[in-house]
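sequence and computational prediction follow.
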Amino acid sequence: MIFNAFLENIAPYNAGRPVDEVVRDFGVLPEDIIRLASNENPYGCSQKVIESIKKYAKNISLYPDDSMGKLKELLAKTYGLSAQNFIIGAGSDQIIEFCLRIKCNASSRVLMAKTTFAMYEIYAKQTGAKIIKTSGKLHDLKEFEESYKEHGADVIFLCLPNNPLGECLDFVEVYEFLTSIDHKTLVVLDGAYQEYAAFKDKNKSIDCKKLVLDFSNVIVLKTFSKAYGLGGLRIGYGIAQDDLIAKLHKIRPPFNVGSLSLEAAYWALKDEEFIQKSVEDNFTFMRDYEDFAHSHQMDFIPSYANFITLFCDNKTLNSTEICEKLLQKGVLVRDLVSYGLNALRITIGTKEQNLKVFSLLQANLS
């Protein structure tokens, strides 16, 4: 059988070891598993979400409202925009795919950071587009500008904060960068972790309303999978001028987001107190990881997200071996070897979860 040639150059996304396998292979009890590999909210989701799903479950035999009007109206109120400025997707990943499909083909170029979210490249390659990456490890807008001038781009991705490293550009410098980009180039600002960045430093906060008013070629992506704790329901959204949103809707399949996901997202967005507490605790406990890194001579990147990246180079350690040893004890963290880094990305967990991580790391670093 003959398949599309682009498949030869695509490595599937690695979501990590399934929990069931860890339980089976290492004899760890399911309740003792600590998931700190996928940047989920360790506190789960708002109780208001749980209650709403219980009430709404009787309607699951019916197709969802394809207009998604209830959630869009709340988003519009939240951002001071119109419902026409939003598109809802099965996770923000789906909207990444939509963005590339409306812009790219085999003659296109897509510009991104050297180390960033893997799905940008995977989806771009599915269109046949050529991938252009900056040379440095972190987001550097001067490198983006130089690459853009040299190669051009049909789509540019900026991850704010960046996954998997955690650094984040200031909004002022991002805005200035956008003014230098031709309006024919689509710029995707991925704000999956913006709730965390905006809390830690207001200078990192993306002003979505200003971008929508000023740029026809910019879309901001957000998700309910991280701070809102709805990873299992797969729902995210994009914010842009209505003309761009209308183009994305041309390729959106009908009923692409389920009823329970829409209902959960609505109530998650309304519970600001839950988000505030989750984000506060995240940075309280992140300081413990920073202290641990300092005391064990491990380099790290100051993070504006809900995870921290610890480098193993200074200790002549192997990140893959450490991840495997933690896995055997039921602790799942992310090995960044696939990015060419000898590093661990660890989601900031609860106090009890973090203490177990420190204990296991201590045993493997000494």
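Alright, I've got the coordinates. Numbers count the residues shown, from 1 in each chain.

contacts and neighbour counts: CA atoms only from here.
Will do.

what residues of stretch 170-187 count as buried?
The neighbour-count check on stretch 170-187 (16 or more other Cα atoms under 10 Å) flags 170-171, 174-175, 178, 181, 185-187 as buried.

wait, which of those residues is closest to residue 200?
residue 170 (12.0 Å; Cα to Cα).

so who does that closest one touch?
Residues in contact with residue 170 (Cα atoms under 8 Å, 6 or more residues apart in numbering) are 203-205.

quick revisit: sitting in strands, which of the buried residues of stretch 170-187 do you find?
Counting by DSSP state E, those place 186-187 in strands.

alright, now check it against this:
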Amino acid sequence: MKFNKLLDTMPIYEAGKPIDLIARKYGINKKNIIKLASNENPFGTSLKVITKIKSSMNEMFRYPDDSMYELKNSLSKKFNVNKSNIIIGAGSDQIIEICVQAKCDKKSTVLMANTTFAMYEISAKKVGAKIIKTKDDEHNLEQLFDLYEKHGADIIFLCLPNNPLGECLDKNDVYAFLKKISKKTLVVVDGVYQEYASFKDKNKLINASDLITKFPNCIYLGSFSKAYGLGGMRIGYGIADKNIINTLNKVRNPFNVSTLALIAANEALKDEDFVNKTIKSNFNEMLRYEEFAKKKDIEYIDSYTNFIIYKFGNKFDSKILSEKLLKKGIILRDLSSYKMNAIRITIGTNKQNTKVLEVLNKLLK
């Protein structure tokens, strides 16, 4: 059977291994498995959201409100933008795909950092666009601009903070870069982890309203999967000039987000205490991983997210280490698929982190 030839060179996105799979494979009780591989909220979901969902189960038989009025209204107040500036997607990755479909074809060029969110490349390859990457793994604006001058770009992806590495550019540096970019180029500013970055360092804060006012060729992406604890609901959003949003809505499928996801996201925005508790715990616990790395002489990247990267060089093999951890019931993210000898660890609860560090300490001896 023949398929679209563009799929021949397309990588398959490697998701974090599910708990049920590891339980079956290694015969481990699910309750004893710690999953810190997918950057989920270790505190789960706000109780207020859970209560709201339970009381809304009788709405499942209805198609969603395709105008998504309630959630857009809440987001417009939060970000000080108009509802016409907002698009909602089944996760921010759906909006990434919509952006690429709306802007690119086989003659297009897409520019990004060497190591960044895999869905940028996957979405671009689906339409046959040419992909240009920087030499450096982390975001290097000088390299990005040099490549932009040489090759041009229909879309530039900036992941701020960057997944899977965790580094983040300062807002002023980003703005200086954007001033040099043609208004014909769509710049996707992926702010899925912005809640974490702006908490740790106000210089990293990208204000969505300010961004799209100064740079009407930009779209800001956000998500409810991380700090808000709604990864299983698959819901994210984009904020941009209304002309961009109108075009993207031509590509967006009707009823692309479920009724319960819309309800959950809208309720999650009301519980900022839960989000603040999550983020404060995240950076307190991250200090333990940083201290561990220093004691073991392991290189790590200063992270502005809810995860940390350990880079092993020639000291350890990330594939072997990850497999040994799986046998112990600990799921972390091996980054060998990114051609890196490294692991990514989502910051868990105090109890989870204690267990992970104990096991790592034994294995790394």
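Perfect, I can see it now. Keep in mind the model is a prediction, meaning the values are calculated, not measured.

related to what we said a few turns ago, would you turn the buried residues of stretch 170-187 of structure 1 into TSV with distance to residue 12 of structure 1?
Output for these, formatted as TSV (distance: Cα to Cα, whole Å):
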residue	distance to residue 12 of structure 1
170	32
171	32
174	30
175	33
178	31
181	31
185	27
186	25
187	24
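
now the two most distant members of the buried residues of stretch 170-187 of structure 1.
The most widely separated members of the buried residues of stretch 170-187 of structure 1, counting by Cα to Cα, are 170 and 185 (21.2 Å).

for the closest residue to residue 281 of structure 2 other than its chain neighbours, grab the count of nearby residues.
Sequence neighbours aside, residue 349 is the residue nearest to residue 281 of structure 2 in space, at 7.7 Å (criterion: Cα to Cα, 6 or more residues apart in numbering). Residues near residue 349 of structure 2, counting by other Cα atoms under 10 Å, number 16.

kindly report the same for the one 3 residues further on.
Counted by other Cα under 10 Å, the residues lying close to residue 352 of structure 2 total 16.

ok, now residue 309 of structure 1?
By other Cα under 10 Å, the residues close to residue 309 of structure 1 number 27.

which residues in the stretch 201-350 of structure 2 form strands?
Assignment of strands within the stretch 201-350 of structure 2 using DSSP state E, counting those that start in this stretch yields the ranges 218-223, 236-240, 299-300, 307-311, 330-331, 333-334, 342-346.

which elements pack onto the longest one?
In terms of contact count using 3 or more Cα pairs under 8 Å, 6 or more residues apart in numbering; DSSP states H and E, strand 218-223 of structure 2 is assigned the packing partners helix 92-103, strand 186-190, helix 208-214, strand 236-240.

same question, the last one
When contacts are defined as 3+ Cα pairs under 8 Å, 6+ apart, strand 342-346 of structure 2 sits against strand 307-311, helix 318-327, strand 333-334.

okay, those in TSV with distance to residue 97 of structure 2 next?
Formatted as TSV, those follow (distance: least, Cα to Cα, whole Å):
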stretch	distance to residue 97 of structure 2
strand 307-311	25
helix 318-327	30
strand 333-334	24
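
measure residue 340 of structure 2 to residue 150 of structure 2 for me?
28 Å (Cα to Cα, to the nearest Å).

report the buried residues of stretch 338-349 of structure 1.
For stretch 338-349 of structure 1, burial by neighbour count (16+ other Cα under 10 Å) applies to 342-349.

then stretch 312-331 of structure 1?
Neighbour counts using 16+ other Cα under 10 Å place 312, 318-320, 322-323, 325-331 of stretch 312-331 of structure 1 among the buried residues.

now swap in stretch 5-23 of structure 1 and tell me
19, 22-23.

same question, stretch 211-231 of structure 1
The neighbour-count check on stretch 211-231 of structure 1 (16+ other Cα under 10 Å) flags 211-212, 215-231 as buried.

go on, stretch 192-211 of structure 2?
Quick answer for stretch 192-211 of structure 2 (16+ other Cα under 10 Å): 192-200, 204-206, 208-209, 211.

and stretch 57-65 of structure 2, by the same measure?
Applying a neighbour-count criterion of 16+ other Cα under 10 Å, one finds residue 64 buried in stretch 57-65 of structure 2.

got the angle between the longest helix seen in structure 2 and strand 307-311?
Assignment by DSSP state H gives helix 272-296 as the longest helix of structure 2. Orientation note: helix 272-296 of structure 2 sits at an angle of 20 degrees relative to strand 307-311 (axes from the mean of the first three to the mean of the last three Cα atoms, to 10 degrees).

can you list the residues that contact the helix or strand harbouring residue 157 of structure 1?
Using DSSP states H and E, residue 157 of structure 1 sits within strand 155-159. Here strand 155-159 of structure 1 makes contact (Cα under 8 Å, 6+ apart) with 100, 103-104, 109-113, 116-117, 120, 139, 168, 185-191.

show me which of those are buried.
Buried members of these, counted by 16+ other Cα under 10 Å: 100, 103-104, 109-113, 116-117, 120, 139, 168, 185-191.

where's the residue nearest to residue 313 of structure 2 when sequence neighbours are not counted relative to residue 318 of structure 2, distance?
Once flanking residues are discounted, residue 313 of structure 2 sits nearest to residue 341: 6.4 Å by Cα to Cα, 6+ apart. Remark: distance between residue 341 of structure 2 and residue 318 of structure 2 (Cα to Cα) = 5 Å.

between these two, which contacts overlap?
Residues within reach of residue 341 of structure 2 and of residue 318 at once, by Cα under 8 Å, 6+ apart, are 312, 334-335.

out of those, who's nearest residue 135 of structure 2?
The closest of these to residue 135 of structure 2 turns out to be residue 335 (Cα to Cα; 17.8 Å).
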